[in-house]
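**Student:** Sequence plus predicted model, see below.
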Amino acid sequence: MKHLLYATLLTIFSVAGFAAENIDKKDDSKNISYNAKRQLEAEFAGAKDVTWTANTDYQKASFSFEGKKITALFDIQGNYLGATQVVAFEELPAEAKKSIEKYYKGFAFSGALKVVARPSNDYQSNDVGTYWIDLAKDSKEVYLNYTSSTGLSFYKNVESAASAKN
C-alpha cells in the first residue's frame, strides 16, 4: 500500500515536474513544515537556490545540488518522499531512446524526470534510477517509464486540454 501511495505521488509529482525548467519563483517558505525543511537539509546538505511550493497534497522544494536541478517532494506532514532531476532527451539511456524512436515515431519529447533519491529507510520503493518520460503528438500525451531491468514501459495516456475542450 505504501508503495502504491509513493507511485501515485511520484506520478503527480512527475506530471507537475515536467514544467520544472520554468520553476515559478513564488516561494512558499512560510507555509512549509519545519520537518520538511530539516529533512531537506539532512538529505541535501549544501542545496542552493531553494524555492518552496506547497498545496493541500504535498510540499515541494526545487533547488540546485551538485550542479543539477533537483526537486524533492514531501508529504503534508513534511515526511520526505523522494527527489527527481529534470533530464534532456540526450541524457536518457541509449536503450530508452532507441525504444522511443521505434515505438513512438512521430511523438515529440516533452520532458523527462529521473528518480534520483528516496528516503534511506524506504525499502519498499526501490525506484531510484527510474525515468518518467512525457511524449506528445497532436492532442495526445503519453507517459512512459524506463528502468534498466524492465526497459521502456507504457504508463498512461493523457488527453490534452486542447482536445478536452472540443
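**Tutor:** That came through fine.

**Student:** rest of the way, CA atoms for contacts and neighbours
**Tutor:** Fine.

**Student:** Residue 140 and residue 106: what is the separation?
**Tutor:** With the distance defined as C-alpha to C-alpha, to the nearest Å, residue 140 ends up 11 Å from residue 106.

**Student:** try this one next to it:
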Amino acid sequence: MKKMIAILTLVTAFVTSAFALDETINNKKVLDAFKEEFAKAKDVSWYTTTDKYVAKFTLNARKVTAHYDREGVLLATSRYIDDAELPLNVITRLMKKYPDQKINNIVEYEADGLTTYVVTLESETHWTVLKAESNGNITRLKKLQKA
C-alpha cells in the first residue's frame, strides 16, 4: 500500500512537471533495459530526476509511462486502459456501487508485482476518483463537484 501511494505521488509529480525533459539520456543500462522491455515503443520522451529515469511513450496505440532506477531496473509502469480491460470483479463492483456514473478514464499502475487501477467516474454533478485493486477492493480517493 505504501509503495502504491509512493507511485501515485511520483506520477503526480510527473504531471506537475517536476521532471526535466532529457531527450538523450546517457545511461546505457536504462536504455538497454527499456529497448528490451518495450522494443516497439514509439514517440519516446525521457524525463529525469536525481535518481530516476521516466520514459513516456506510445505502445500499441496506448500512452504508457515507465519508471527506471539508475541501474536499469523497471520500478513501475502506468498506462491508460479501457473498461473492457479491467478485471471482471472490478468492473462488476463499479457497476453495482456506482450505477449512475460512467467511466471517464482508467489508469493501470503496475509496481512490485501488484496491479492497481485509478478510475475516474463521471455523473451529471461530479467526478469520483477511485482506486481499485485487482482483487476487487475499491477505495474512493476524491469526489469533485462540477462547476
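**Tutor:** Structure received. Note that the coordinates shown come from a computational prediction; the quantities given were computed from them, not determined experimentally.

**Student:** TM-score for the pair, please.
**Tutor:** Once the chains are laid over each other, their TM-score by TM-score structural alignment, normalised by the length of the second structure reads 0.66; 142 aligned residues with a C-alpha RMSD of 3.8 Å.

**Student:** Can you report how many residues lie near residue 135 of the first structure?
**Tutor:** The tally of other residues near residue 135 of the first structure (other C-alpha atoms under 10 Å) stands at 19.

**Student:** thought it was touching residue 155?
**Tutor:** No: here residue 135 of the first structure lies out of contact with residue 155, judged by C-alpha atoms under 8 Å, at a distance of 11.4 Å.

**Student:** any shared contact partners between these two?
**Tutor:** Common neighbours of residue 135 of the first structure and residue 155 are listed as 142-143 (criterion: C-alpha atoms under 8 Å, 6 or more residues apart in numbering).

**Student:** Which residues does the lengthiest helix in the first structure contact?
**Tutor:** Using DSSP state H to define each element, the first structure has its longest helix at helix 2-17. The contact list for helix 2-17 of the first structure (C-alpha under 8 Å, 6+ apart) reads 71, 73, 81, 86, 113, 124-125, 132.

**Student:** ranges for the helices of the first structure?
**Tutor:** 2-17, 34-43, 94-103, 161-165.

**Student:** I'd like those helices laid out as CSV, including mean neighbour count.
**Tutor:** Written out in CSV, the entries for the helices of the first structure read as follows (neighbours: other C-alpha atoms under 10 Å):
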stretch, mean neighbour count
helix 2-17, 16
helix 34-43, 16
helix 94-103, 14
helix 161-165, 9
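
**Student:** could these go into a markdown table alongside distance to residue 117 of the first structure?
**Tutor:** Supplementary listing: these in a markdown table, determined by distance: least, C-alpha to C-alpha, whole Å:
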| stretch | distance to residue 117 of the first structure |
| --- | --- |
| helix 2-17 | 12 |
| helix 34-43 | 9 |
| helix 94-103 | 20 |
| helix 161-165 | 32 |
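
**Student:** Please tell me how far residue 61 of the second structure sits from residue 80 of the second structure.
**Tutor:** From residue 61 of the second structure to residue 80 of the second structure the distance is 10 Å (C-alpha to C-alpha).

**Student:** Looking at the two, which one has more neighbours?
**Tutor:** Higher neighbour count among residue 61 of the second structure and residue 80: residue 80, with 16 against 9, using other C-alpha under 10 Å.

**Student:** ok so, going back, out of the contacts of helix 2-17 of the first structure, who's nearest residue 60 of the first structure?
**Tutor:** The shortest approach to residue 60 of the first structure among the contacts of helix 2-17 of the first structure belongs to residue 73, at 4.7 Å (C-alpha to C-alpha).
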